[in-house]
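> I'll drop the sequence and a predicted model, then ask my questions.
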Amino acid sequence: MSRVICAGHVNWDVTLRVDALPEPDGEATVESRVGAGGGSAANVASGLVGLDLPTSLLGSVGDDEYGHAAIAELASKGVDCSHIVSVDHGPTTVKYIVVDADGEVFVLGSPGVNEAFEASDLSTDALVEADHLHLTSQSPGTAAALARRALDAETTVSFDPGRRIGDRGYTEALRLVDYVFLNDREAATALGEAAESHPNGGKRRRHDGPGGNGGVVGDALDDTTLVLKHGPKGAEVRDEDERHVHPGYPVDAVDTTGAGDAFAAGFIAARLDGRSYERSLAVANACGALTAAEPGARTQLSWRRLDDLVER
């Protein structure tokens, strides 16, 4: 039995480390090029397994070299890949990740089949037996269907919708989940505000986000616990009128790719272990810090490494 099921993108990442991000019509020197498995759901699943939580992954890849390599890498880490769908009508999604000397990242994506899976590809038995379902960016219809099924199975759900929260139509799914993870840019889009500290400690929302999406998305989040990621400034939980804050850990960022996914893995693992919001934020921030301090999207997480950082 898997205690957690992660659903969403399974990709192949090609990471290019450059001396600096070029200006328009400029040029940068590629210092290294590395290929490895990626995708937000796959990254979280890998992190959870490192934190001793049996985890299954629901997603889709092409029946090609990159798809086979992505599954093999995840399986070698202990992720249950039996729910990953291999399709023959398109390629595995490849992301080109460019990282500069300060750890800043931008991503170039190529079309692929990482949203070809459907909610029906996950059996009811697997969902009922799980303690938690974590959703990442995926088809809005699939996300909503999975959230509804988890609700019926009395399985808790978290959702990290990603950078396109304002234009992908995630409103129905957001209404059904227990936790929503947002970084500062995503919170500004979803809530119509900067996701910064507010004296009243509540979920302050003006509902006037960019493109007119803040109101619709913000309303969908009214009854949801928000987990807000502030990067090097730490993170917070907003639950009804309560606010819980952790300042984070000072690290020299090498590559921020996957740091948000590692954060989610740490938070989920701590909450399933019965930890308080404060302790869960401490663990989550430690996971994000360790990942940002090393190259690549998947740092090897373990409780020993986290305890060393948290206790310091």
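Yep, it's here. The shown structure was predicted, so the numbers you read here are calculated from the model rather than taken from an experiment.

> make it CA atoms for all contacts and neighbour counts henceforth
OK.

> packing partners for the helix or strand where T15 lies?
Assigned by DSSP states H and E, T15 falls within strand 11-18. If you count contacts as 3 or more Cα pairs under 8 Å, 6 or more residues apart in numbering; DSSP states H and E, strand 11-18 packs onto strand 30-38, helix 65-77, strand 94-99.

> here comes the other one, which I'd like you to weigh against the first:
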Amino acid sequence: MQAKVVVIGSLNMDLVIRAPRLPRPGETLVGESFVTVPGGKGANQAVAVARLGSPVAMIGCVGDDAYGEQLRAGLLDEAIDCSGVQTVKGINSGIASILVDDHSQNAIVIVAGANGQLSPASVQALDALLLDAQVVVCQLEVPLPTVEYSLRRARELGCTVILNPAPAEAPLPAHWYALVDYLIPNESEARALTGVAVDSPGTAQIAARALCEAGVQNVIVTLGSQGVLWMGPDGVEHRPAYAVQAVDTTAAGDTLVGGFAAALARGQAPGEALRLAQAAAALSVTRQGAQPSIPMLADVERLMTP
């Protein structure tokens, strides 16, 4: 099937350590467990789209190493179109070192590896994947010129454009905002983009208003256990989170982004798409790991059924 969603972004192998708490600077802690899990924000979001009901293609780069082979194989197992996943010779695949504590909070360090080789020319050469896509999803774990090209090309083609500005360390280039239909930051990313200390629905609304005034059509700020704050042309709405027992928050945001994209591509109204995305994210935090935690559509629909 022709992909209705194209995800342009990173593929990483996640190196996950569980420990009682996050270490202080200079401190050595004894960990509880270690696993390697396929991840990367782009790949996670592509898996979420696939499991939550829409055909999807992935555009990205892996290294010519064992991790690269595993990352590609994992996406193929999800029936994701990997014709846009390129293998870069002589460079390692991207990795993310993830520390998760007993309160399910995490600290993450990423090394781009092959993700840093995804260029605008690479995406341009794969234009056939974009031509019939309904939704294009980008993040910030690949070079920024590539993100900009992808946003601009998706806008030219009339696609719905979703940008998950992660990891954000500073405001985005001003001319990007008008290229984005849905900007989906978390609390720390919203603060990096606006300077507003986001820790509640009220402060999220202040940050979202600033981003809408900058030119974004819709802003969805994810607030963890406090739900999401959505601001768009029709106003502002705070949606509480589903009540679940969190085990690991890794990839919860990616699950929400992918679920939202999948639902939009299936023709659901944005409000219903966001409801499904929140339910999917809620289920994901009840499971460990990045891609292994992303639920199937049937599981999400059961959670949503009164």
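All right, it came through fine. Being a predicted model, the structure only gives us computed values, none of them experimental.

> quick revisit: list of residues touching the strand holding T15 of the first structure?
For strand 11-18 of the first structure, contacts defined as Cα atoms under 8 Å, 6 or more residues apart in numbering pick out 28-39, 42, 61, 66-67, 70, 92-101, 114, 296.

> helix/strand/coil for the residue lying farthest from the centre of the first structure?
Taking Cα atoms, centre = their mean, the residue of the first structure most remote from its mean C-alpha position is D25, at 32.4 Å. Under DSSP: H, G, I helix; E, B strand; the rest coil, the three-state class of D25 of the first structure is coil.

> quick revisit: among the helices and strands packed on strand 11-18 of the first structure, show me which one is buried the most.
Most buried of those by mean neighbour count (mean count of other Cα atoms under 10 Å) is strand 94-99; its value is a mean of 22.

> checking the most centrally placed residue in the first structure next. Helix, strand or coil?
With distances taken as Cα atoms, centre = their mean, D261 lies nearest the centre of the first structure, 3.8 Å away. Each residue gets one of three states, and D261 of the first structure gets helix by three-state DSSP.

> roughly how far apart are it and A130 of the first structure?
Going from D261 of the first structure to A130 of the first structure by Cα to Cα, to the nearest Å gives 20 Å.

> equivalent analysis for E73 of the first structure, please.
23 Å.

> likewise G8 of the first structure?
17 Å.

> neighbour count winner among those two?
G8 (28 against 21; other Cα atoms under 10 Å).

> what's the burial count for L179 of the second structure?
22.

> repeat that for R149 of the first structure.
17.

> same deal with the one 4 residues further on?
Other residues within reach of A153 of the first structure, judged by other Cα under 10 Å, total 16.

> which position in the second structure pairs with it?
When the second structure is aligned by TM-score structural alignment, A153 of the first structure is paired with L157.

> list the residues that contact that match.
L157 of the second structure sits in contact with L130, L131, where contact means Cα under 8 Å, 6+ apart.

> state the distance from it to A273 of the second structure.
On the measure of Cα to Cα, L157 of the second structure and A273 of the second structure end up 22 Å apart.

> all the helices of the stretch 51-200 of the first structure, in order from the start?
Using DSSP state H, counting those that start in this stretch, the helices of the stretch 51-200 of the first structure run over 65-77, 124-129, 140-152, 171-176, 184-191.

> lovely, talk soon.
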